[in-house]
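A.B. asks: Okay, structure incoming, though there's no sequence with it:
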């Protein structure tokens, strides 16, 4: 099922790392990308909990990065469809939820806990260490990506929906 979400996860993680880039070299860039991808993966799995949800977004498309670009001041970033076609696969809600998870480690733990028993990671060992317990090098590499004040405009877009999703109840067992 996770393969259906691969383009969405890749594009949304790429959007996050372009909006909140690493300031260091190649290793810092790789660490920043790993953290973004882990946060986006958890957010996507929460947003699209069933195979049907994942299939529907694969068919309909996630909506693109236009509003996110506007909120972060990158207006017009997607004007050239040949250069930025990947932006159509960015999911605004997933980006917002991932921003919430990156800014608040406790929320990331709750989100991962909500995925216990879901079909997304079944049969595959999944490690979200860089998201849940980043070391000093991870934090330095993703200083912008994890800065709560900088993430606030994006995180605030759909934070209430994430908090509703993480409330205990029948919605989490889907």
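C.D. replies: Looks like it arrived, so ask away. Quantities reported herein were computed from a predicted structural model and do not represent experimental measurements.
A.B. asks: all contacts plus neighbour counts: C-alpha atoms, from now on.
C.D. replies: Fine.
A.B. asks: elements contacting the lengthiest helix in the chain?
C.D. replies: The residue-count maximum for a helix in the chain (DSSP state H) belongs to helix 26-47. In terms of contacts (3 or more CA pairs under 8 Å, 6 or more residues apart in numbering; DSSP states H and E), helix 26-47 is packed against helix 2-19, helix 92-103, helix 105-114, helix 129-132, helix 136-141.
A.B. asks: residues in contact with stretch 8-28?
C.D. replies: By CA atoms under 8 Å, 6 or more residues apart in numbering, the residues outside stretch 8-28 that reach it are 29, 32-33, 36-37, 40-41, 44, 62, 65, 72, 86-87, 89-91, 94-95, 137-138, 140-145.
A.B. asks: tell me the angle the longest helix of the chain makes with helix 105-114.
C.D. replies: Here helix 26-47 points in a direction 50 degrees away from that of helix 105-114 (axes from the mean of the first three to the mean of the last three CA atoms, to 10 degrees).
A.B. asks: Next, the buried residues of helix 26-47.
C.D. replies: 28-47 (16 or more other CA atoms under 10 Å).
A.B. asks: and what of stretch 48-66?
C.D. replies: Under the neighbour-count criterion of 16+ other CA under 10 Å, stretch 48-66 has 48, 49, 50, 54, 55, 57, 58, 62, 64, 65, 66 buried.
A.B. asks: Put this next to the first one:
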């Protein structure tokens, strides 16, 4: 049974970088990819905090990118090409939504990284997410589309409430 989240992380990060590509050359692309991968890793570890959660995902599958493609309008551009990309079946909509939220709000990203201590993925390892929680000017320039709140809003809003619930369990809403 697979308890590894790497296929979901890789596919979801790839979906984000293809949907919101880097602006610039090879260095910008690499910086953009690192930021997407860090955001997706944090989101996946929060979404699937235990090895059992990850193993169950391996059995049930993450759901694919169809709804995300529809929300961003990419489904029309893909046409028949969608079936040619098996990696899209490994995209996790909730993880992509949470990652989009983290990419557009560094304070939320810092809270999410701090919450990782509760899960089993980061135990025994030191994971650094500097480009996610404290991006410098070159990070921001490289990932201008990937971090643009207005562009990512349709994706981020899909499951933003669930992310807040995960980070603030039992919070009370004031009407």
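C.D. replies: Thanks, I have it. It should be emphasised that the depicted structure is a prediction, and the values quoted were computed from it without experimental measurement.
A.B. asks: How close are the two chains, by TM-score?
C.D. replies: In this superposition the chains share a TM-score of 0.92, using TM-score structural alignment, normalised by the length of the first structure; 168 aligned residues with a CA RMSD of 1.6 Å.
A.B. asks: coming back round to it: can you put the buried residues of stretch 48-66 of the first structure in a markdown table and add distance to residue 110 of the first structure and secondary structure?
C.D. replies: Formatted as a markdown table, these follow (distance: CA to CA, whole Å; DSSP: H, G, I helix; E, B strand; the rest coil):
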| residue | distance to residue 110 of the first structure | secondary structure |
| --- | --- | --- |
| 48 | 17 | coil |
| 49 | 15 | coil |
| 50 | 19 | coil |
| 54 | 22 | helix |
| 55 | 25 | helix |
| 57 | 24 | helix |
| 58 | 26 | helix |
| 62 | 24 | coil |
| 64 | 27 | coil |
| 65 | 26 | coil |
| 66 | 29 | helix |
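A.B. asks: what's the farthest-apart pair in those residues?
C.D. replies: 50 and 66 (26.4 Å; CA to CA).
A.B. asks: Which residue, neighbours along the chain excluded, lies closest to the residue nearest the centre of the first structure?
C.D. replies: For the first structure, the residue nearest the mean C-alpha position is residue 40 (2.2 Å; CA atoms, centre = their mean). Residue nearest to residue 40 of the first structure in three dimensions, not counting chain neighbours: residue 98, with 5.0 Å by CA to CA, 6 or more residues apart in numbering.
A.B. asks: do residue 47 of the second structure as well
C.D. replies: Nearest non-adjacent residue to residue 47 of the second structure (CA to CA, 6+ apart): residue 95, at 6.9 Å.
A.B. asks: Please tell me I have it right and the one you found contacts residue 38.
C.D. replies: No - the pair residue 95 of the second structure / residue 38 is not scored as a contact, 11.7 Å apart, by CA atoms under 8 Å.
A.B. asks: returning to what we had before: relative to residue 82 of the first structure, how far out is the residue nearest to residue 40 of the first structure?
C.D. replies: Remark: distance between residue 98 of the first structure and residue 82 of the first structure (CA to CA, to the nearest Å) = 27 Å.
A.B. asks: With residue 160 of the first structure instead?
C.D. replies: As judged by CA to CA, residue 160 of the first structure and residue 82 of the first structure stand 35 Å apart.
A.B. asks: out of the two, which sits in the busier spot?
C.D. replies: More crowded of residue 160 of the first structure and residue 82, by other CA atoms under 10 Å: residue 160, with 12 against 8.
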